[in-house]
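In: quick one, structure for this:
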Amino acid sequence: MKTFFSLDLGPRLLPASLALLLAACASAPQPVANPAKDVSHAAAIPQQPEGPSGWTHKPAWGMQRFAVAAANPLAADAGYEMLRAGGSALDAAIAVQLVLTLVEPQSSGIAGGAFLMHWDGQQVTAIDGRETAPAAAGEGLFLKPDGKPMSYTQAVVGGRSVGTPGLMRMLEQAHRKYGALPWARLFKPAIRLSENGFELSARMHQMLVMDPQIKTDPQALAYFFDAKGAPLPVGTLLRNPALAEVLRMVAKGGSEAFMRGPVAADIVRRVRGHASNPGLLSEADMAGYSPKLREPICTDWREYWRVCGFPPPSSGHIAVMQMLGMTAQQNAAQALDASGLPNAAWLNLYAQAANLAFADRAQYVADPDFVAAPAGDWASLLAPDYLRQRALLIGPRSSGVAKAGLPGQLKTAYAPQGAQPEHGTSHISVIDAEGRAVSMTTTIETVFGARIMSDGGTGLRGGFLLNNQLTDFALNPRDASGQPVANRLEPGKRPRSSMAPTLVFDRRDGRLAMTLGSPGGAAIIHYVAKTLVATHDWGLDVQQAIALPNFGAFNGPTLLESDLFPASTAAGLRALGHEVLERDLTSGLQAIMRRPAAPGGGWLGGADPRREGVVRGE
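Out: Sure thing, here's the model as predicted:
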């Protein structure tokens, strides 16, 4: 486990009354839509990947031996089944992912990609299963004939946005090294549920109601909707024979059965033959995909934590630790208000740090196989001297839109990327009986991906959804002067991501302290940062931390989760010069944290009340 740097974060924030915070979380109202009153800055505010579907109170789950946290109870059950059978954390994560393809198809699936962080008890490994751009694609893929970029909706719906899926090759590669159960065993729960059926959940139903584009695909229309074109009602027993057959093929033949042959041919046929927006994915792209082993970035933080995250092409860990590093340079003696929520004074500092971090992200972060790190090392963006320099730009009032810094005083040849939507994802956290751990964030990008469903060439009902990951590249690849954007599309390149699968360790004894992550597009960065601060600085357990109201800034207005902060917080931020917008911020945090103070130790799991997730274990 390589440590690139250590952040000296200054004095610890004073904890507020835990009882007050618990009362605040317990009485939190259900989030409701609250459109921005001022949409002049809409381009600087990432759209939420998936809309809200209600608020369900979740307990904290205490476990002694092992635990799995996932976005749907049936998926968590599949992981639990593997752990009880003596499977590893990686085995459980694979079983969870396969079931998520069936029960949460709007978020992730076997035709998507993922970032996997793995702890084997000795070493942290980062495996990159991110999708890649087709060999025939160029930087102008999303430009119209007049040279202007397509709208996001024009770009995303159809084959044009589909990248080469990397998930199955990545999971198979990881299983060869970290699996304990046979590969085919991991497929049994998903195959069983696909054949026998599962009850359509309230969240999936709500996503179908909210998304008009999914109806444009005949395969999806026949699967998700009734004869009149209405979304199937909650509780419908939904069977997916096409997915069951594809999973049987991959269980027997490995990832090659997905990346070559009839399954790959059907994916390519649907991408290239899309009626209104065909793409460029080829069978050669599918056959030639290879996962990447990356060097994780581990950052010493606070008195004794070491936070390990995914390196570029993910921007997640770098942005999270930039924000936490910069805010801790400030002498904020009290972060929480009387009700136990982050107050305006602390949020003022945090939002300014976020704007600075997102300016650097837009300027520098992209696929490291195509773009050099600033000053030759990604560690330059987290160097203590650099963060201290950046923190000097944080003032008592909002400093407005930030510009990228100059780590190492080396100017870049790239233009900053303009704001555009970022979407998608689900997160899986697992700890097995041997203490091994997985933190994996997985995605098909936006809700229902490219709105193309493949049956894998089976001719059966149902199937799996294709990703729209190419729209994570800059839709406009160059600025007005022709200077290229680092995250522009190039053949074989992996798009920048905000996914932030995270493993936390206690430096005093080297033991794993927590595994966590979230869906949420660019807001993933804020959801993970919130959880780290709340568990370490504010003394909360993982469930309390997850349930805290969300907040963030993306180098534009400051966002607060709708109806969960007192009016005085927004007023206080406005008095400090912030433009404040209240929005649904639908995180899907899944975390498992060591609880050394409990009798016998063990683990405490948390799942986001904003989604359907649960924790299973014993």
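In: hey, let's count contacts and neighbours off CA atoms from now on
Out: Will do.
In: near residue 367, how many other residues are there?
Out: By the other C-alpha atoms under 10 Å criterion, the neighbourhood of residue 367 contains 22 residues.
In: again, but for residue 408
Out: The number of residues packed near residue 408 is 15, by other C-alpha under 10 Å.
In: distance of it from residue 4?
Out: Look at residue 408 and residue 4: by C-alpha to C-alpha, to the nearest Å, they are 15 Å apart.
In: show me the helices in the stretch 101-250 of the chain, by range?
Out: Defined through DSSP state H, counting those that start in this stretch, the helices belonging to the stretch 101-250 of the chain, from first to last, are 152-156, 167-178, 188-196, 202-210, 218-224, 241-253.
In: so which bits of the third one are buried?
Out: To tie it back to what came earlier, the one meant is helix 188-196. For helix 188-196, the neighbour count (16 or more other C-alpha atoms under 10 Å) marks 188, 189, 190, 191, 193, 194, 195 as buried.
In: could you pull up the contacting residues of residue 363?
Out: Residues touching residue 363, when contacts are defined by C-alpha atoms under 8 Å, 6 or more residues apart in numbering, comprise 404, 414, 415, 416, 417, 485, 486.
In: now show me the structure for the sequence below, then we'll compare the two:
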Amino acid sequence: MAIESLRKRAVRAALIPLLAFAPPIFARTALPQPGVVSAADPRAAAAGAEILRAGGSATDAVIATFLALSVVEPQSTGLGGGGFLVTGSADGHVDTYDGREAAPKAADAHWFYRDGQPLDHRAAIPGGRSVGVPGNLALAALAHAQHGHLPWAQLFGPAIRLARDGTAITPRLHATLASAKDIAGLDPQGRALWFDPQGNLLPVGAVVKNPALEHMLERVAGEGPRAFYTGANAAAIAKAVSASPINPAPMTAADIGAYHARTAPPVCAPYRTWRICGMGPPSSGGIIVLQTLGMLQRFDLKALGPNSPVAWHLIAEAERLAFADRDRFVDDPSFVPVPTKGLLDPAYIAARSALIREDSTMAEAPAGTPVGTDPHYALGTPIDEHGTTHFVAVDARGDSASFTSTVESAFGSGLMVSGYLLNNELTDFDFVPDRDGKPTVNGVEPGKRPRSSMSPVVVYDAAGHIVLTGGAAGGITIPVQVIRLLIGTLDWGLDARAAITLGVVMPFPGGIAVEAGTPVGAMVPALTALGHPKIVAMPMRLKANAIQRTPDGWVGAADPRSEGASVSP
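Out: Below is the predicted model:
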């Protein structure tokens, strides 16, 4: 097993946009292929590739990858978090799975208030009040039941070995630990893992063993998800949250036992000659991606190319409109009527696109009024998240699985149970329950799942072949990273890795933000000349992974900003 050299395959991968218009060429790739896994850590990608080599499905592989990431990338994901999964079959069928964390039964509209005032967002993160009931394992079990080929327990083997034998602290993990010492060392279990007895952070390369997580993984492997959601583990989660030394909050074992992952209809829309499918609410990512691309269809982005400030201006304008709709309308559909169909209606998107000009900037980018709008709800507040990861697999049958998972902020709430961190996902809710006499669209309610930006996608060509699948991590930047990936590959003819390497442009309070140190970051004067009143060039912790179909087979791509890698069986 070897980590693929993506640079060596970049030239071949660059042919992909031409192939999208010539489906017969892909007949050469109908032969069996071993598949590929791409993840933010090579050890986790290797775990997924091991499962593919054993005959596992793409879904099996991303579950094994997730479990391994729980060991090697605990700052971003784990058993104590949640996520979204999009599976795409070689015959064109798409399923989506919602494993977003849920508020406990005791949660109410003033959950994040103290002394009559909403908490500062940063102050609300550590401890129990920010913890939602974890959904990752329930999602994995549901997806495995429908798309798994190997036994459930077999998927845990690589992660169990990693936890038992130990894994080295990588530079990225070390840097994140150094920047979040207080939250990483909040719980005695975390301090024992990553700090020496004197409280000093362990160095890069130090090998960390996690026997508590090893034993938890063994239990869930043998007993299934009930070992997590019932009994001693459920009681331990409830105790950790309720008795937290910081921000304790009522959570019960019954809250954990009542959790269920759920399937949801995918959101799909055409983009030029392709069909793109993603995750629907409570994730806003799929809607943002599809709305943005839909508004851009009337512009010749291919002719403009990636070096054109006008192209990035158009992308920014479409994103501004999509994000305005997101903040106004998207929430947990079990609690709020989300007008998903209206938001993706071609006529509505065309009307929104008509607001965009190539030579000038909109003074404002207000939310629209799609069919199905409920005037009962007020505008919510954009919330950011940072502790997220994405991973993707394609198997020998040509089926794909794209999984974005998170614990919210780096190291989540800082609370640990059985060697895994508990999320701080509830801080994705709007802390203020109402505005102008109306409830905010993303307010806290018992059992509710907070809005997310996660955007796993799968792309089919006109002949029905999967040509690309992927996603990203990085909070509010997730949809714009995926938009960049799709435009970079489908419009600009870049291979997936080159597309991921591009900078991003995105809405920012009062203007737009661009990634500093990239060609897009150097376009500030040109974008200013187009009328953008405020442009912030800033470093961004971007992280994306994708798999692309080429004439020679599947090619994985990992963000060079990360420690990611693609591995084939």
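In: got a TM-score for the pair?
Out: With the length set by TM-score structural alignment, normalised by the length of the second structure, the two chains reach a TM-score of 0.91; 537 aligned residues with a C-alpha RMSD of 1.8 Å.
In: returning to that earlier point: any chance of JSON lines for the contacts of residue 363 of the first structure, columns secondary structure, neighbour count and distance to residue 477 of the first structure?
Out: Supplementary listing: the contacts of residue 363 of the first structure in JSON lines, determined by DSSP: H, G, I helix; E, B strand; the rest coil; neighbours: other C-alpha atoms under 10 Å; distance: C-alpha to C-alpha, whole Å:
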{"residue": "404", "secondary structure": "coil", "neighbour count": "17", "distance to residue 477 of the first structure": "18"}
{"residue": "414", "secondary structure": "coil", "neighbour count": "18", "distance to residue 477 of the first structure": "10"}
{"residue": "415", "secondary structure": "strand", "neighbour count": "20", "distance to residue 477 of the first structure": "9"}
{"residue": "416", "secondary structure": "coil", "neighbour count": "25", "distance to residue 477 of the first structure": "10"}
{"residue": "417", "secondary structure": "coil", "neighbour count": "24", "distance to residue 477 of the first structure": "8"}
{"residue": "485", "secondary structure": "strand", "neighbour count": "26", "distance to residue 477 of the first structure": "5"}
{"residue": "486", "secondary structure": "coil", "neighbour count": "27", "distance to residue 477 of the first structure": "8"}
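In: ok, of these, which one's closest to residue 590 of the first structure?
Out: When those are compared for distance to residue 590 of the first structure (C-alpha to C-alpha), residue 417 wins out at 29.8 Å.
In: from what I can see that closest one touches residue 487, true?
Out: Yes. The criterion here is C-alpha atoms under 8 Å, and residue 417 of the first structure meets it with residue 487 at 7.2 Å.
In: how many neighbours does the residue mapped onto residue 82 of the second structure from the first structure have?
Out: With TM-score structural alignment as the matching criterion, the partner of residue 82 of the second structure in the first structure is residue 113. With neighbours defined by other C-alpha under 10 Å, the count for residue 113 of the first structure comes to 31.
In: quick check: residue 113 of the first structure touching residue 440?
Out: No. With contact defined as C-alpha under 8 Å, residue 113 of the first structure does not reach residue 440; the gap is 10.4 Å.
In: alignment lookup: residue 394 of the second structure to the first structure.
Out: Residue 394 of the second structure maps onto residue 431 in the first structure when the alignment is built from TM-score structural alignment.
In: and what of residue 52 of the second structure?
Out: Alignment of residue 52 of the second structure against the first structure is given by TM-score structural alignment, with residue 83 as its counterpart.
In: mean per-residue distance, the strand or helix carrying its match to the second structure?
Out: With elements delineated by DSSP states H and E, residue 83 of the first structure resides in helix 73-84, which encompasses its position. In this overlay with the second structure, the average offset of helix 73-84 of the first structure from its partner residues is 0.6 Å by mean C-alpha distance after the TM-score superposition for the first structure.
In: farthest from the middle of the second structure: give me that residue.
Out: Farthest-out residue of the second structure from its mean C-alpha position, per C-alpha atoms, centre = their mean: residue 198, at 35.9 Å.
In: what's it aligned with over in the first structure?
Out: When the structures are aligned by TM-score structural alignment, the residue of the first structure matched to residue 198 of the second structure is residue 228.
In: try residue 360 of the second structure
Out: So, by TM-score structural alignment, residue 360 of the second structure is matched to residue 397.
In: which residues sit in contact with its match?
Out: By C-alpha under 8 Å, 6+ apart, the contact list for residue 397 of the first structure reads 348, 576, 577, 578.
In: the first one looks like it's in a helix, true?
Out: Right, the one you point to is residue 348 of the first structure. Yes. Note on residue 348 of the first structure: a helix contains this position according to DSSP: H, G, I helix; E, B strand; the rest coil.
In: my guess is it meets residue 575, correct?
Out: No. Taking contacts as C-alpha under 8 Å, residue 348 of the first structure lies outside contact range of residue 575: 10.3 Å.
In: those two - which one has more neighbours?
Out: Remark: of residue 348 of the first structure and residue 575, residue 348 carries more neighbours, 25 against 13, as counted by other C-alpha under 10 Å.
In: map the more buried one onto the second structure.
Out: Aligned by TM-score structural alignment, residue 348 of the first structure pairs with residue 313 of the second structure.
In: and the strands in the stretch 201-350 of the second structure?
Out: With strands called from DSSP state E, counting those that start in this stretch, the stretch 201-350 of the second structure shows them at 207-208, 262-264, 267-271, 274-278.
In: could you dump those to a markdown table with distance to residue 544 of the second structure and mean neighbour count?
Out: What follows is the strands of the stretch 201-350 of the second structure, written out as a markdown table (distance: least, C-alpha to C-alpha, whole Å; neighbours: other C-alpha atoms under 10 Å):
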| stretch | distance to residue 544 of the second structure | mean neighbour count |
| --- | --- | --- |
| strand 207-208 | 26 | 18 |
| strand 262-264 | 24 | 15 |
| strand 267-271 | 21 | 20 |
| strand 274-278 | 15 | 25 |
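In: TSV for those strands, including distance to residue 141 of the second structure?
Out: As requested, the strands of the stretch 201-350 of the second structure are exported to TSV (distance: least, C-alpha to C-alpha, whole Å):
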stretch	distance to residue 141 of the second structure
strand 207-208	28
strand 262-264	11
strand 267-271	22
strand 274-278	20
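In: of all the ones you listed, which one is nearest residue 474 of the second structure?
Out: strand 274-278 (17.3 Å).
In: so where is that closest one in the first structure?
Out: Matched against the first structure by TM-score structural alignment, strand 274-278 of the second structure falls on residues 305-309.
In: how close does the matching stretch sit to the second structure?
Out: Following the fit onto the second structure, the mean deviation recorded for stretch 305-309 of the first structure is 0.5 Å by mean C-alpha distance after the TM-score superposition for the first structure.
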